[in-house]
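Asker: Sequence and predicted model, in that order:
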Amino acid sequence: MPTTKAAAVPVAVCLAVLMLMACGAPAQAAEGLGLEGASLPLRWGIPFVGMLLSIAVIPLLAGHFWHHHYGKVALFWALAFLVPFVASFGAGLAVYEVGHAALLEYIPFIILLFSLFTISGGILLTGNLKGSPAVNTSLLAIGTVLASIIGTTGASMVLIRPLLRANDERRHNVHTVVFFIFLVSNIGGSLTPLGDPPLFLGFLKGVDFFWTMQHLFHDTALIAVLLLAVFYLLDRYFYAREEGLPHKADPTPETERLGLRGLRNLPLLAGVIGAILMSALWQPGIEFDILGTHVPLPSIMRDVALLGLAAISIWITPAFIRERNGFDWEPIREVAKLFAAIFLTIIPVIAILKAGANGALAPLVALVTDEAGGPVNAGYFWMTGLLSGFLDNAPTYLVFFNLAGGDAQELMTKYAVTLEAISAGAVFMGALTYIGNAPNFMVLAIAKSRGVPMPSFFGYMAWSGLFLLPCFALLTWLYFL
């Protein structure tokens, strides 16, 4: 696939420019308290909205242009935020904010995705697995369970290729990927801090490791059972329609036996989980000041370990396994470029949201508090969820976690339902859009690279609105009102 050097990762380009501009800036500018969201008008969110609309609209209206120039579009919106920001607040604050977003959010995010993408690409399910309704439903159920053990990203990267290969002779297979995103890439990750980044942040804030399993199991089981049942019926309908269509050749040999190749990558997946847990549990108190941002030693060690595990996977995996998996680097390149711009342009939006009642989004924040000052649990569920569908669900979780008091012990006991609502909203409603959770876009990119005609940004939202919103409404009525 043609790529252009001009479409380089926007964060790297912008960081280099800003560092040069900041050479003459006062030292304290880069070490300030950060952006004050209470003073920001909503117009600072225009680049972020523009980036989202570009992802949603341009592939639909100008697919060829987007295919070759999405990196340039991402760079345009990144600069549309950075240039006015530097002019308004100075290079020092810009370096601090961009460095903070890059060092603590974007770089760890893309390294984790890269390592899981690389390692999972070295695991091959062989054999002519037929994508019948029973097989597909079983794969989704297994992935839903795995998501809380190896994370939504890990489960998605491990199972999306087997699911695509099982259905490669079917003409109606879009719904299998859509429900895979619903269940494996999002809802299944709600039972442990390993499942999804918001819950991992809650764990770091003091929420007990097994608290989410105890309090979100009934929510997760209800939604998962409903969606799996609906999927099975829907898949039976589409499977029956295949009989009247011209035969499509199955690229998988009929005589090949079921098996698993690339088993040497399984310990590497375990290593990824171990590196993540190490970064949370090992707290030596050592930090490095980089561009005014304090980066803990465990975080650095985790990222180095993840890159090392990915390198080992590349080294030990035979080339034919990746070839059989249809593995190429374009999906991770696309995610890296687009999410670099998203993480950059989202900076003022998150700052405004963090300002709470003092920010421009105060009317939204008011929806989670009643007249007596107590929490509105349904409001926490829907506000955390809807914003998580379009913003990064990890900082959104933290915002509402702090709005609810920020005391983990109190939230786990006195306000347990409130914390349940925040946790469920952040994890479940990441499935509402392609950008709601990290693996969503990865699954989309892999499916498209394998020839699956995935729905557009708004087309996917039609699927999620039709199948997810009624489930979330039922959940609200049963547990949060």
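Answerer: Yep, that arrived.
Asker: C-alpha from now on. contacts and neighbour counts both.
Answerer: Will do.
Asker: neighbours around the residue nearest to residue 36 when sequence neighbours are not counted, how many?
Answerer: Among residues not flanking residue 36 along the chain, residue 351 sits closest, at 6.7 Å (C-alpha to C-alpha, 6 or more residues apart in numbering). Residue 351 has 19 neighbours, counted by other C-alpha atoms under 10 Å.
Asker: what's the closest non-adjacent residue to residue 9?
Answerer: Nearest one to residue 9, counting by C-alpha to C-alpha, 6+ apart, is residue 337 at 4.9 Å.
Asker: What is the subsequent helix or strand relative to the helix or strand where residue 13 lies?
Answerer: In the assignment (DSSP states H and E), residue 13 maps to helix 10-21. For helix 10-21, the following helix or strand on the C-terminal side (DSSP H and E) is helix 27-30.
Asker: What helices and strands are in contact with the helix or strand that that following helix is followed by?
Answerer: Downstream of helix 27-30, the next assigned helix or strand under DSSP H and E is helix 46-61. Counting contacts by 3 or more C-alpha pairs under 8 Å, 6 or more residues apart in numbering; DSSP states H and E, helix 46-61 is packed against helix 63-89, helix 330-345, helix 457-467.
Asker: picking that back up, residue 71 is in contact with the residue nearest to residue 9, correct?
Answerer: Yes - with contacts counted by C-alpha atoms under 8 Å, residue 337 reaches residue 71, the gap being 5.7 Å.
Asker: Now the common contact residues for the two.
Answerer: 7-10 (C-alpha atoms under 8 Å, 6 or more residues apart in numbering).
Asker: Which member of those is positioned nearest residue 275?
Answerer: residue 9 (25.6 Å; C-alpha to C-alpha).
Asker: structure B:
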Amino acid sequence: MRRLPWALSLLLFSAAPAFAAEGLDGKTLGLAWAIPFLGMLLSIAVMPLVAGRFWHHNRGKVAAFWALLALIPIALGHGIGTASQAVVHTAFLEYIPFILLLLALFTVAGGIVIRGNLKGAPGLNTILLAIGAGLASIIGTTGAAMIMIRPVMRANDDRKRNVHVIVFFIFLVANAGGALTPLGDPPLFLGFLRGVDFFWPTVHLFWPAALIIGALLAGFYALDSHIYAKDGHKWLDPTPPREISISGGINFLLIPAIIGVILLSATVEWGEVTIHGTHVAVASLCRDAAFVAIVALSLFFTPATSRSENSFSWEPISEVAELFAGIFITIIPVLAMLQAGTEGAFAPLVALVQGPGGAPDNLAYFWITGGLSSFLDNAPTYLVFFELAGGDPQRLMTEGATTLAAISAGAVFMGANTYIGNAPNFMVYAIARDGGVKMPGFFGYMLWSSVILLPLFAVVSIVFFAG
């Protein structure tokens, strides 16, 4: 938590008295302006794998480096006012709401404990994965993964082969299950902050999600049944028998409170305030304050022993806060160029996702968004293609609904293709590895995802986004 104020200050450091700001004109910016953003994303993708120790101790400095590399040219070329106004706009309309929602879900989920030792037979394992996938759209993929990963590991710690259980856990709980609400996955919450209705993903992603989740659960049951019949429970169970119980106290009430706060903030009109040239709705500020209050209530009323049983740590949310501060700053000039459309530096990218007559190519939106989300973080990738599709939420939710669904589905579902596509993936990998599961390496996991997920995505793209 000590690093969260640093992340906020990084976003707000240039919020000094404003000079005349005319904003960034994306038509005048060249591809070099995207270097900080690409550098930031490549650092996230590569450095944990090739320089893990350095990254762990210096990721905040790396994020600050790329952020300054983006902001200093804006300040020098377009004025300090333009740079500071852009940062404040990003902070209050996107970064702060985004990180506070994740913080609230992370804290509340960390106070819910599932105790006991289940026996990981195929039927029970499938039920546990289905429960986790269902929770993911309610408390987020990170929250659901935190709550469910240790019960699933305990249930299967006497299995001779259990790697497939964790791999499917990542597919279902850490990714596909979060497709139905803005609470589920960070890309969808960014869409909500941009004006997409709360229940829009529920309606428009329900059938693609049902197809993927249903197929994965059926495939898992078949595979687990085969392995179970061949291996059975041949090892001594290292977890002593214990009655199943669930505790969480006030946290069970705080989850619906988070949902209620978000829905209320999207429906009420309490006016707005202007902060350094940025118009911020009072309802949004109240929502963010409510998130802080929910965190405080969870921390105050949850016994420390409950979080200890969950091996709760602030490290994951601290990492997200630091890295997304850098991402949200470096993406500022990229979004300006995307808003320029065919008149900007990203005109070739625009051409890739456009069909005859300038109509959107929804198959291309699905696969390109998803492909990049596999190796970069899916939240900023979603933002890039949201802007590429026009950035107007009202038009995208109506006449552009298929395009927005393709972007959303690509970002959410294909984040499962690698360990680095979605934040919970690597968390689950680390927890399972530390718990004795012989998890596959980066490319070994990609072999699993390529064989199992890519054919599913091909079916989804043909059924829902072709034509």
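Answerer: Thanks, I have the structure now. Bear in mind the structure is a predicted one, so any value in this text is a computation, not a measurement.
Asker: ok, and what's touching the helix holding residue 13 of structure 1?
Answerer: Residues contacting helix 10-21 of structure 1 (C-alpha under 8 Å, 6+ apart): 71, 74-75, 78-79, 82, 91, 94-95, 98-99, 102, 337, 340-341, 344.
Asker: ok, 6 Å please
Answerer: Outside of helix 10-21 of structure 1, the residues within contact range by C-alpha atoms under 6 Å, 6 or more residues apart in numbering are 75, 95, 340.
Asker: now for the longest helix along structure 1, which elements pack on it?
Answerer: Across structure 1, the longest stretch assigned as helix under DSSP state H is helix 133-166. Applying 3 or more C-alpha pairs under 6 Å, 6 or more residues apart in numbering; DSSP states H and E, we find helix 133-166 of structure 1 packed against helix 107-120, helix 211-241.
Asker: Comparing that helix with structure 2, how large is the average distance?
Answerer: Its aligned residues in structure 2 lie a mean 3.1 Å from helix 133-166 of structure 1 after superposition (mean C-alpha distance after the TM-score superposition for structure 1).
Asker: what's the angle from that helix to helix 211-241?
Answerer: 90 degrees (axes from the mean of the first three to the mean of the last three C-alpha atoms, to 10 degrees).
Asker: Which positions within helix 133-166 of structure 1 qualify as buried?
Answerer: Buried residues in helix 133-166 of structure 1, counted by 16 or more other C-alpha atoms under 10 Å: 133, 135-137, 139-141, 143-166.
Asker: quick revisit: counting neighbours, which of the shared contacts of residue 337 and residue 71 of structure 1 comes out on top?
Answerer: residue 10 (27 neighbours).
Asker: chain center to stretch 330-341 of structure 2: distance?
Answerer: 21 Å (C-alpha atoms, centre = their mean, to the nearest Å).
Asker: what does that stretch contact?
Answerer: Residues contacting stretch 330-341 of structure 2 (C-alpha under 6 Å, 6+ apart): 26-27, 34, 36-37, 67, 70, 344, 388.
Asker: Likewise for stretch 282-299 of structure 2?
Answerer: Against stretch 282-299 of structure 2 from outside (C-alpha under 6 Å, 6+ apart): 97, 104, 108, 261, 265, 270-272.
Asker: and that stretch, which stretch of structure 1?
Answerer: Aligning stretch 282-299 of structure 2 against structure 1 (TM-score structural alignment) gives residues 297-314.
Asker: rewinding a little: in structure 2, what residue corresponds to the residue nearest to residue 36 of structure 1?
Answerer: So, by TM-score structural alignment, residue 351 of structure 1 is matched to residue 336.
Asker: With structure 1 overlaid, how far apart is whichever strand or helix holds that match on average?
Answerer: Using DSSP H and E, residue 336 of structure 2 maps to helix 315-339. Superposing on structure 1 and averaging over aligned pairs (mean C-alpha distance after the TM-score superposition for structure 1), helix 315-339 of structure 2 comes out at 2.1 Å.
Asker: top of the contacts of stretch 282-299 of structure 2 by neighbour count?
Answerer: residue 108 (27 neighbours).
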